[in-house]
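**Q** This is a predicted model, with the sequence first.
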Amino acid sequence: MAVSNADGCSLTSDVGEYGRNSDGRALKESNFGMKLVNSTLDLPDPSPLPGQDTNFPFYFAADEAFPLMCTIMKPYPKRGLTNRKRVFNGRLSRDRKSVECSFGMMSSKFRILHTTIGLNINTVDNIVKAVCLLHNFIKKEEGIFSRPRGKKGNDDDIEVENEEEPYPRLSNQRRATNPAIATREKLCDFFLTVDGSLKGQKRFCV
């Protein structure tokens, strides 16, 4: 299990968990996860989101396999999604692409990851750790996710009707007693504001 930044570099990794165990369990049993749960991880202090006046915690973007926490944002369940929740899920998925690309790059550069490694466990752990370090070194030498000049990204050529119209400000009637749920609701609302929305995100709606 690893944490990747927006540039595709590994910030921390926990190696040695059995693949049959869930991602949630791997997080719970890792030093990183225990510090995150106990609020002893050295994270930046909460600060206001753009255009907002209340503090919001720094968070990690995760998939459905991880627990929802104030510092871990995961998608809404797929069943019964509203358009606002679809936008949130789409934005979170967009953020997680850098992590997916990071693992994809590791696999493409280090062929030893293409198959089962027939070595003792300690050696395998050391190989994986070395791969993470070498990946970061290569990223710093070659640059971050470089895009060929003149080539558009996936979000550059999206046309949306009435894109210039601001998203409506949602009411504050949704009250959640669980702090993690309340944090996700606040972030979901922020993605629908003028300061928090991105061009083309309405494509996630139906």
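**A** That came in fine, so what should we check first? The structure presented is a predicted model; accordingly, all values stated were derived computationally and were not measured.
**Q** Please count neighbours and contacts with C-alpha atoms only from this point.
**A** OK.
**Q** all strands of this structure, in order?
**A** With DSSP state E as the criterion, the chain has strands at 2-4, 10-13, 47-48, 55-56, 60-61, 72-73.
**Q** Of all these, which one comes closest to Asn83?
**A** Across the strands of the chain, Asn83 has its closest neighbour in strand 72-73 (17.9 Å, Cα to Cα).
**Q** Does anything pack onto the closest one? Which helices or strands?
**A** Packing partners of strand 72-73 (3 or more Cα pairs under 8 Å, 6 or more residues apart in numbering; DSSP states H and E): strand 60-61.
**Q** And for the strand it packs on, what's in contact with it?
**A** 71-74, 92, 95-96 (Cα atoms under 8 Å, 6 or more residues apart in numbering).
**Q** returning to what we had before: most neighbours per residue, which of the strands of the chain?
**A** When the strands of the chain are scored by mean count of other Cα atoms under 10 Å, the highest mean neighbour count falls to strand 72-73 (a mean of 22).
**Q** quick one: the helices in this structure?
**A** 23-29, 31-37, 83-109, 121-142, 179-190 (DSSP state H).
**Q** now those helices as JSON lines including mean neighbour count and distance to Gly153?
**A** Converted to JSON lines, the helices of the chain look like this (neighbours: other Cα atoms under 10 Å; distance: least, Cα to Cα, whole Å):
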{"stretch": "helix 23-29", "mean neighbour count": "16", "distance to Gly153": "30"}
{"stretch": "helix 31-37", "mean neighbour count": "16", "distance to Gly153": "33"}
{"stretch": "helix 83-109", "mean neighbour count": "17", "distance to Gly153": "12"}
{"stretch": "helix 121-142", "mean neighbour count": "15", "distance to Gly153": "19"}
{"stretch": "helix 179-190", "mean neighbour count": "18", "distance to Gly153": "24"}
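**Q** now Pro48: how far from Phe103?
**A** According to Cα to Cα, to the nearest Å, Pro48 and Phe103 sit 31 Å apart.
**Q** this is the other structure I want to compare:
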Amino acid sequence: MCSKKDILALMIIAEVCCEDEAESKTQKPRKWAKDWFLEKERFSNEKLLPKTPDEWRKEAELFEQVSGFPNCIGAIDGKHVEIEKPAHSGSFYFNYKKTFSIVLMAVVNANLEFLMVDVGQNGRVSDGGVFSNTTFAKLLSEGNLQIPQSRVVVPGEESLPYVFVADDAFCVDKNILKPYTGYHLTRQQEHFNAKLSSARVKVENVFGILANCFQVLLKPINLCPEKATIIVLTCCYLHNFLRQKDTPDSVNTTGSNGQSQGDGNNMLPLEPTHARNSTNLAKRTRDAFCNVINHNNNTNQ
């Protein structure tokens, strides 16, 4: 995804953001990195997302291989990245956990790589508003992601759309699945939830690896929100670069339960959404996935 020149620019950008302007001794590299950042726009999501239906299908095939969940093309989640209170900001960055933060929203694949990153929304944004404010959400709602058409997974069952898996911070949608909730779930619904969790845990793995590898994320970032945003974006891009190379265990290792060695607890989860206005189509889609997953489970027993 990134050339050596790209990586050098990213590292300089991160260093520049972390140091005092008056103490800089690298003005030429600083200017070059700034020009690179402004002109190349390497942080746009379009640089990460699959471009064609075939590329999305490959993501789905890998997810099914590693988690047994069909037609999954990504796991979505978000975290509050803590920052020190910005000057003169009032409660603008004040989140539900009573700290100050910017939000990192991400979609990851089964290889623990970022497919989408959106960073910088203020921590005060309401639970449902964080995702809906992203460029990715707009592309998804407008049908501009080049996602493949639905396919029949099990003969005799209805066709299933390609979907992203998420948790209770999101609303169920025709292309977004989250677990069933409640105290009286059927055995089939519980099995569906377990399968969905095995796919969705990939995004938690990535957040844990990210925090372990880039320890600037282990405590509140003492920079203005704009620079903190660049730091977090840089970490995400370097993470992908390291995942695709021969890298230390801290970037590649997961525990025996499939979880990353770091849990990213320093980054706060999004607040569960209180919205309950999922469409009938979205609910039927989840039920259809539940039927197919339980059919596969019965077949394999």
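**A** Cool, the structure landed. For clarity, every value in this text was computed on a predicted model and none was experimentally measured.
**Q** List the TM-score for the superposed pair.
**A** Aligned and superposed, the two chains score 0.75 in TM-score terms (TM-score structural alignment, normalised by the length of the first structure); 174 aligned residues with a Cα RMSD of 2.6 Å.
**Q** ok, back up a step: can I get the contacts of strand 60-61 of the first structure in a markdown table with distance to Leu41 of the first structure?
**A** As requested, those are exported to a markdown table (distance: Cα to Cα, whole Å):
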| residue | distance to Leu41 of the first structure |
| --- | --- |
| Thr71 | 11 |
| Ile72 | 13 |
| Met73 | 16 |
| Lys74 | 19 |
| Leu92 | 22 |
| Asp95 | 22 |
| Arg96 | 21 |
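**Q** out of those residues, who's nearest Cys9 of the first structure?
**A** Nearest to Cys9 of the first structure among the contacts of strand 60-61 of the first structure, with distances taken as Cα to Cα, is Arg96, at 12.9 Å.
**Q** hmm, back to that, can you add distance to Ile121 of the first structure and give the strands of the first structure back as TSV?
**A** Formatted as TSV, the strands of the first structure follow (distance: least, Cα to Cα, whole Å):
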stretch	distance to Ile121 of the first structure
strand 2-4	18
strand 10-13	17
strand 47-48	42
strand 55-56	41
strand 60-61	29
strand 72-73	30
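**Q** which stretch among these comes nearest Asn178 of the first structure?
**A** Here strand 72-73 is closest among these (Cα to Cα), at 13.5 Å.
**Q** most centrally placed residue in the second structure?
**A** Ala106 (2.1 Å; Cα atoms, centre = their mean).
**Q** can you pull the contacts of the equivalent of that one over in the first structure?
**A** If you follow Ala106 of the second structure across to the first structure using TM-score structural alignment, you land on Ala2. Ala2 of the first structure sits next to 10-14 when contact means Cα under 8 Å, 6+ apart.
**Q** now do 7 Å
**A** Taking Cα atoms under 7 Å, 6 or more residues apart in numbering as the criterion, Ala2 of the first structure is in contact with 10, 12-14.
**Q** Against Ile138 of the first structure, how distant is the alignment partner in the first structure of Leu218 of the second structure?
**A** Counting by TM-score structural alignment, Leu218 of the second structure lines up with His114 in the first structure. Shown here: His114 of the first structure relative to Ile138 of the first structure, a distance of 19 Å by Cα to Cα.
**Q** cool, Tyr76 of the first structure as well?
**A** With Cα to Cα as the criterion, Tyr76 of the first structure and Ile138 of the first structure are 35 Å apart.
**Q** picking up where we left off before, dump the helices of the first structure into TSV; add distance to Ala65 of the first structure as well.
**A** As requested, the helices of the first structure are arranged in TSV below (distance: least, Cα to Cα, whole Å):
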stretch	distance to Ala65 of the first structure
helix 23-29	6
helix 31-37	14
helix 83-109	13
helix 121-142	22
helix 179-190	16
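**Q** With respect to Lys199 of the first structure, which of those lies nearest?
**A** Of all the helices of the first structure, helix 83-109 comes closest under Cα to Cα, at 11.2 Å.
**Q** Helix 121-142 and that closest one, what's the angle between them?
**A** Between helix 83-109 of the first structure and helix 121-142, the angle comes out at 100 degrees (axes from the mean of the first three to the mean of the last three Cα atoms, to 10 degrees).
**Q** Quick check: helix 83-109 of the first structure compared with the second structure, mean distance?
**A** With mean Cα distance after the TM-score superposition for the first structure, helix 83-109 of the first structure departs from the second structure by a mean of 0.7 Å once superposed.
**Q** Could you check how far stretch 59-69 of the first structure is from the centre of its chain?
**A** The chain centre lies 8 Å from the centre of stretch 59-69 of the first structure; the measure is Cα atoms, centre = their mean, to the nearest Å.
**Q** closest one to Leu81 of the first structure among the strands of the first structure?
**A** strand 72-73 (16.4 Å).
**Q** Where in the second structure does that closest one align, residue-wise?
**A** Under TM-score structural alignment, the match for strand 72-73 of the first structure is residues 176-177.
**Q** so how much does that stretch differ from the first structure once superposed?
**A** Per aligned residue, stretch 176-177 of the second structure averages 0.2 Å (mean Cα distance after the TM-score superposition for the first structure).
**Q** my read is Leu8 of the second structure is in a strand, agree?
**A** No: checked against DSSP: H, G, I helix; E, B strand; the rest coil, Leu8 of the second structure lies outside a strand; its state is helix.
**Q** burial count for it?
**A** 14 (other Cα atoms under 10 Å).
**Q** aligned partner of it in the first structure?
**A** Under TM-score structural alignment, Leu8 of the second structure pairs with no residue in the first structure.
**Q** if I pick Glu113 of the second structure, what's in contact with it?
**A** Asn240.
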